[in-house]
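S.K.: curious how this folds, go ahead:
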Amino acid sequence: MQIGNQYDNEKRNNLQQHKDQCAGLTELEIFDIDSYLPDHGLPNILSVIARYSDKYNIICSSLGPKLSAISLYKAYGAFPNIALTYVPTKEYSFTYSKGIKKSIKNTF
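M.R.: This is a model prediction of the structure:
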């Protein structure tokens, strides 16, 4: 889950809400990342993938903030056996993203 107080993260990323949504459907491990850091949360993502990649099929998706897509792409480079997926939205909010007031640059 994205940590921090940007964009009402504390309210929107409610741990119990996520657990309730997945109850009875799958095992769930929730871990914190901060996609706004220069590493976009990559070390945390790599750590979790490393723990499970030998035993499970892993499917990763950037659900927000979209900066996490950068770290997921890099994780795919380190673990090409994982799958990346994108789930398009059915609704579009014109006020969804106001920006973070700074440039984010990365090299691939």
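
S.K.: all contacts plus neighbour counts: C-alpha atoms, from now on.
M.R.: Will do.

S.K.: next SSE after the strand or helix carrying Gln16?
M.R.: Gln16 is located in helix 15-22, with elements delineated by DSSP states H and E. Sequence order places helix 42-52 as the next helix or strand after helix 15-22, per DSSP H and E.

S.K.: just checking, what packs against that next one?
M.R.: Using 3 or more Cα pairs under 8 Å, 6 or more residues apart in numbering; DSSP states H and E as the contact criterion, the secondary-structure elements in contact with helix 42-52 are helix 68-78.

S.K.: want to put them side by side, so please do this one too:
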Amino acid sequence: MTTPHDARARGEAIERIAASWLTERGLRLLASNQHAKGGELDLVMQDGDTLVFVEVKHRTTARHGHPLETVTAAKQRRLVKAALFYLQRNRLSCPCRFDVLAVTGQSSAFEFHWVQGAFEAF
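M.R.: Modelled structure (predicted):
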């Protein structure tokens, strides 16, 4: 049985791997695990002049659905709210986008599916 602590540690490890993978593709990590009112931002990265809020989702298999399916409209609203709080707290005004990075598999053979501009702030 997995404890909440184990799940949290595994999630943080996946987020570090995801940040490294995205860095190799030209993004720059600015922050991770940013808690904000109503939500948490997994990764805050920079892609040129654009601030990128990255939601990282992992599943070892797609047996119960692909990780991308877990980013529901409700989840998107929470991410937008958290991003607005982050922008306000840091006094930022810049182009932004929301990406989702789905990671599947085990550590020996992760597969990455990166959706840039996965959804818009509504």
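
S.K.: where does the TM-score land?
M.R.: The TM-score (TM-score structural alignment, normalised by the length of structure 1) is 0.37; 79 aligned residues with a Cα RMSD of 4.9 Å.

S.K.: ok, back up a step: pull out the buried residues from the helix holding Gln16 of structure 1.
M.R.: Residues of helix 15-22 of structure 1 classed as buried: none (neighbour count, 16 or more other Cα atoms under 10 Å).

S.K.: where does Glu84 of structure 1 fall, secondary structure wise?
M.R.: Small correction: residue 84 of structure 1 is Leu, not Glu. strand 83-85.

S.K.: which elements pack onto that strand?
M.R.: Helices and strands touching strand 83-85 of structure 1, as assessed by 3+ Cα pairs under 8 Å, 6+ apart, comprise strand 59-61, helix 68-78.

S.K.: to Ser47 of structure 1, which of those lies closest?
M.R.: Closest approach to Ser47 of structure 1 among these is made by helix 68-78 (9.9 Å; Cα to Cα).

S.K.: quick one, the closest one and helix 42-52 angle?
M.R.: With axes from the mean of the first three to the mean of the last three Cα atoms, to 10 degrees as the criterion, the two stretches helix 68-78 of structure 1 and helix 42-52 enclose an angle of 50 degrees.

S.K.: which parts of helix 68-78 of structure 1 are buried?
M.R.: For helix 68-78 of structure 1, burial by neighbour count (16+ other Cα under 10 Å) applies to 68-76.

S.K.: could those be laid out in a markdown table, adding distance to Ala83 of structure 1?
M.R.: Converted to a markdown table, the buried residues of helix 68-78 of structure 1 look like this (distance: Cα to Cα, whole Å):
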| residue | distance to Ala83 of structure 1 |
| --- | --- |
| Ser68 | 15 |
| Ala69 | 13 |
| Ile70 | 14 |
| Ser71 | 14 |
| Leu72 | 10 |
| Tyr73 | 10 |
| Lys74 | 12 |
| Ala75 | 10 |
| Tyr76 | 8 |
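
S.K.: many thanks, have a good one.
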